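Asks: Mind looking at a prediction? Sequence and model below.
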Amino acid sequence: MTDTNELVRLTAAEMAGRVRSGEVSSRELTEAHLSVIESAEPDIKAFLRVCPDDALAQADAFDARRAAGDVEGLPELAGVPIAIKDMIVTKGIETTAASKILKGWIPPYDATVITKIKAAGMPILGKTNLDEFAQGSSTEHSAFQTTHNPWNTDCVPGGSGGGSASAVAAFEAPLALGTDTGGSIRQPGALTGTVGVKPTYGAVSRFGAIAMASSLDQIGPVSRTVLDSALLQEVIGGYDRRDSTSIPMDVPHLADAAREGARMDLHGLRVGLLKELGGEGFQPGVEKRFNESVDLLRGMGAEVVEVSCPHLPYSLGAYYIIMPSEVSSNLARYDGMRYGLRVMPPEGVPQTAANMMSYTREAGFGDEVKRRIILGTYALSAGYYDAWYGSAQKVRTLIIRDFAAAFEKVDVLVSPTSPTTAFRFGAKMDDPLAMYMNDVATIPANLAGIPAMSVPAGLSDDGLPVGFQFLAPQKHDEALYRPAAALEAALENRWGGPLWRSMTAGWLESR
């Protein structure tokens, strides 16, 4: 049996290799991560619920299948455990979207991505924390607990998917699934030193993802390496007839692109520096690491040019009209009538359906969710629809055209992922606009439906991780993986190893 600490510090691809060779069983991998979860959770609080019995049963089922020789055609990651953001529906496991209004809800079905994860023989360790209904940039808006950043537990892990990112960064899970509406996979990735990917809109089924903003939401991988994300996206990707926005296309060979990139030869690649995503408002340490990474891309043969997308400065404003409008529509279903929380009016108040809905939503929704519902309802109201929502959609079209024009000149675009490193708890809770600015570099990809990835670019002067973002043309997700893997390899050569291996994890060292 391999030492637990050694096991959990492997990449997912390395774990998969040991499982295939028979050196390690899926049960051993799962037990190792459950052990770390037990040690780390008092400090990290990444999980809303851990599922040890289910995970071990799934691991044993895979091990039995492997012993019988019945593993033909399974994905490379078969047998490797995974954590799931609690925005994704899991049959028989409570799914709350970190909201009181769904507390106690046990879904009767699995999301399509969960069906694929189970078919791949990947044990599900549990459900990770998030900002309520994925609405936030710090995971401080969860109704149940606040997740901490493993690099500094006094700091936020980003949001909304801080639970998934922290679980992977803290070695509680080798892989996780997240959802990305305006950067909820990539921004936590930047702040926790993990790899976060938002696939092309429609390339991964959204069936079973609790809707926040339907035209923006996308499920994607969270991992510690580019190759691990590639392997996971290959598992969950593909057309799904149950999702009306699913694209009928084959899953590209993402792992091949990542392995090619790891050879660090980028000759012939055209890289565009996004003029509008940098400068004022970006932390000096973030820009320093970003510029160093761009120099590494040049050193590997890439041609780097500055590219302008003139309408990107309007993306934040357009997003915060479109997204709340869709939130207002999607969250109208939580009415206390059909499932979830129900709060009846107190004695003396008419016992009407309208009053019951009002009291249920007052008790069940948090402040940030209420804020966005109000904003969205206002933007969609008579007399304001064309002036606000209609105008925002026109800006969205201009941003899509900007990206299309840019990709005629370059193969990928790059920018910092987040303008700052992780900030301390409470630093931005009283200023929603300052909180919203955390997503200024990630939102454009969601508006345009293009794929984007954040990879670690080192540590800033404050000792906290910095993220480097790649963006690629729609339906060309493989274009992200080659340069991202090349940069990852070049940075590892500079640091003498992966950034994540250097993290001091007290819950591991004290074991």
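Replies: Everything's here; your move.
Asks: From now on I want contacts and neighbour counts done on CA atoms only, so please keep to that.
Replies: OK.
Asks: check which helix or strand covers G458.
Replies: Assigned by DSSP states H and E, G458 belongs to strand 452-459.
Asks: Check which helices and strands that strand sits against.
Replies: helix 186-192, strand 195-198, helix 284-299, strand 465-471, helix 478-495 (3 or more Cα pairs under 8 Å, 6 or more residues apart in numbering; DSSP states H and E).
Asks: quick one: the strands in the stretch 301-450 of the chain?
Replies: Secondary structure of the stretch 301-450 of the chain (DSSP state E, counting those that start in this stretch): strands located at 303-307, 412-416.
Asks: These into JSON lines, with extra columns for mean neighbour count and distance to L269?
Replies: Shown next, in JSON lines, are these (neighbours: other Cα atoms under 10 Å; distance: least, Cα to Cα, whole Å):
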{"stretch": "strand 303-307", "mean neighbour count": "16", "distance to L269": "6"}
{"stretch": "strand 412-416", "mean neighbour count": "25", "distance to L269": "8"}
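Asks: I400: which of those is closest?
Replies: Proximity to I400 (Cα to Cα) singles out strand 412-416 among the strands of the stretch 301-450 of the chain, at 13.7 Å.
Asks: Does anything pack onto that closest one? Which helices or strands?
Replies: Helices and strands touching strand 412-416, by 3+ Cα pairs under 8 Å, 6+ apart, are strand 270-274, helix 284-299, strand 465-471.
Asks: another structure for you, compare them:
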Amino acid sequence: MQFNALTAHELHDKLVKKEVSSAEITEAVFKRIDDVEEKVRSLVTQTRDKAMKKAGEVDAKIGRGEAIGPLEGIPVVIKDNMCTEGVLTTCSSKMLHNFVPPYNATVVEKLNRAGAVIIGKANMDEFAMGSSTENSRFFITRNPWDTERVPGGSSGGSAAAVAADETIYSLGSDTGGSIRQPASFCGVVGLKPTYGAVSRYGLIAFASSLDQIGPFTKDVRDCAQVFSTIAGHDPKDSTSAEFAVPDYTSVLSGSVRDLKIGIPREYFVEGTAPKIKELINNAINKFTELGAVCEETSLPHTEYALPVYYIIAPAEASSNLARYDGVRYGYRDELAEDIVTMYRRTRSEGFGTEVKRRIMLGTYALSSGYYDAYYLKALKVRTLIKQDFDKAFEKYDILISPTSPTPAFKFGEKADDPMQMYLTDVFTISVNLAGIPGITLPCGFVDGLPVGLQLMGRPFGEGDLFKAAYAFEQNTGFHLNKPKL
């Protein structure tokens, strides 16, 4: 049996029954990494010694007859923009090529307390800026379904590692679709939680009002379990919300008879591949068949989401990335003859092209004379976008749409046209602007490539998303397909 191909809940059952040890699971994962990592390139750092030590501790606990938690002894990969104490954390950037944090991000602390086995850090677009993982300083990550295609981004390494069975689950971050789009491209489940539901403490910031950490998993049950583990208030994060975190696996009944589902007409626009529209319509029919009420609705300000996002996100990035000056930590130009030259060279050499593009866009939008015309106006339109969702959720429990207008595209296909690259996130950006949760799960294939179905919910309405996603998953089985590497 290939233990690395199983889900976390399947492995938990086997650990409890002593049919497998955590060490055996961890070894199976590392063997898979040895076998396929050269093809996929999903990891920038591996922590084999730490992982095997942790697995041994869990096995000793089981040997003593002690109960274990649902994620205890299960391997996980962490996106390389979350701080891990004593382990290199680079954001896939030259700027942080030598940064070893002295502390853990809160989500890492929570996983450690849950007994998770951290096996490594995932490749990503530099500072989470990108939709294809082509912007990594180190190397490109390849899609396990077709290694000539991108895995999506910016959390491409996290998604590819789960799809390739190099880990059981992983964590990513989502600023404008960076969990949902790669999850769709790689045929796995990905959740972008409600803003404030998961602590951002220790997440290296891109755009602070948009960033959110969430899981990649092989099925919906695992996703609900991981979210139950990492969610909750954190006093170290001033934007963290205080709310009671239920056991989200308890809502997985398989029934959607009491759900009302809205279908925003603005998400079925030109530019979406016809075969993807067909798969989404099939999904809507499946929900109707299962007893949900599905009706067309409208989110009229959707057309402004892309320009609003590409003013607000770069503006916040410009502010957040000002801290990388070569003085305190990270990359530094050592040959400069004065401090101004050192600043300039450090930032021009330490940041990649896409990061510099967004810093310049953001600095311009915040500059004197343009602040009101761009940034302030974008904030006002963001409010209108959120109000669209508020109005829709007065009537509907969840909204449904494609996750991406196309399946995974080939390397280089959009690299020279930033606008075409930005359009790949056209269906995911509004969720971040509104601060609501969104989940994607497999709903079929186009030319052998996986396609994701996006479900959007009310703030802190993750329970409804899990309920609907689980019912769809159990009645279709698309998640059971595996890429052949």
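Replies: That came in fine, so what should we check first? Nothing here was measured: the structure is a model prediction, and the numbers come from that model.
Asks: As JSON lines, the strands of the stretch 301-450 of the first structure with distance to M122 of the first structure would be great.
Replies: Below are those laid out as JSON lines (distance: least, Cα to Cα, whole Å):
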{"stretch": "strand 303-307", "distance to M122 of the first structure": "40"}
{"stretch": "strand 412-416", "distance to M122 of the first structure": "32"}
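Asks: Nearest approach to S329 of the first structure belongs to which of those strands?
Replies: strand 412-416 (32.2 Å).
Asks: ok, average deviation of the closest one from the second structure?
Replies: Aligned to the second structure and superposed, strand 412-416 of the first structure gives a mean residue distance of 0.4 Å (mean Cα distance after the TM-score superposition for the first structure).
Asks: The stretch 201-350 of the second structure: helices as residue ranges?
Replies: Using DSSP state H, counting those that start in this stretch, the helices of the stretch 201-350 of the second structure run over 220-230, 274-289, 305-320, 339-350.
Asks: hang on, the earlier thing: could the helices and strands packed on strand 452-459 of the first structure be laid out in CSV, adding mean neighbour count and distance to T4 of the first structure?
Replies: Output for these, formatted as CSV (neighbours: other Cα under 10 Å; distance: least, Cα to Cα, whole Å):
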stretch, mean neighbour count, distance to T4 of the first structure
helix 186-192, 35, 22
strand 195-198, 34, 23
helix 284-299, 19, 33
strand 465-471, 29, 25
helix 478-495, 22, 24
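Asks: Format those as TSV; extra columns: distance to E23 of the first structure.
Replies: Below are these laid out as TSV (distance: least, Cα to Cα, whole Å):
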stretch	distance to E23 of the first structure
helix 186-192	30
strand 195-198	27
helix 284-299	37
strand 465-471	33
helix 478-495	27
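Asks: who wins for proximity to A97 of the first structure among the strands of the stretch 301-450 of the first structure?
Replies: Nearest of these to A97 of the first structure, taken as Cα to Cα: strand 412-416 at 28.3 Å.
Asks: any idea what sits nearest the equivalent of I284 of the second structure over in the first structure, other than its immediate chain neighbours?
Replies: By TM-score structural alignment, I284 of the second structure lines up with V294 in the first structure. The shortest distance from V294 of the first structure to any non-neighbouring residue, by Cα to Cα, 6 or more residues apart in numbering, is to V304 (7.9 Å).
Asks: which residue in the second structure lines up with that neighbour?
Replies: Using TM-score structural alignment, the partner of V304 of the first structure in the second structure is C294.
Asks: Tell me the residues of the first structure aligned with the longest helix along the second structure.
Replies: Determined from DSSP state H, the single longest helix within the second structure is helix 22-40. Per the alignment by TM-score structural alignment, helix 22-40 of the second structure matches residues 26-44 in the first structure.
Asks: How far away from the center of its chain is that stretch?
Replies: With Cα atoms, centre = their mean, to the nearest Å as the basis, stretch 26-44 of the first structure stands 21 Å off its chain's centre.
Asks: Among the strands of the stretch 301-450 of the first structure, which comes closest to L175 of the first structure?
Replies: strand 412-416 (23.1 Å).
Asks: which residues touch the residue nearest to V294 of the first structure?
Replies: Shown in contact with V304 of the first structure (Cα atoms under 8 Å, 6 or more residues apart in numbering): 270-273, 294, 298.
Asks: Just give the nearest non-adjacent residue to the aligned residue in the first structure for L449 of the second structure, would you?
Replies: By TM-score structural alignment, L449 of the second structure lines up with L464 in the first structure. Excluding its sequence neighbours, the residue lying closest to L464 of the first structure (Cα to Cα, 6+ apart) is T421, at 6.2 Å.
Asks: For that neighbour, what is the corresponding residue in the second structure?
Replies: Counting by TM-score structural alignment, T421 of the first structure lines up with P407 in the second structure.
Asks: Counting neighbours, what do you get for its match?
Replies: 29 (other Cα atoms under 10 Å).
Asks: Same check on the one 4 residues further on?
Replies: The number of residues packed near F411 of the second structure is 17, by other Cα under 10 Å.
Asks: Assess the claim that it and T147 are in contact.
Replies: No - look at F411 of the second structure against T147 with Cα atoms under 8 Å: they stay out of range, at 9.3 Å.
Asks: residues touching the residue of the second structure positioned farthest from its centre, list them.
Replies: Distance to the chain centre peaks in the second structure at E337, reaching 41.7 Å (criterion: Cα atoms, centre = their mean). Under the criterion of Cα under 8 Å, 6+ apart, E337 of the second structure has no neighbours.
Asks: ok, back up a step: ok, which of the strands of the stretch 301-450 of the first structure comes nearest V50 of the first structure?
Replies: Closest among the strands of the stretch 301-450 of the first structure, using Cα to Cα: strand 412-416, at 33.3 Å.
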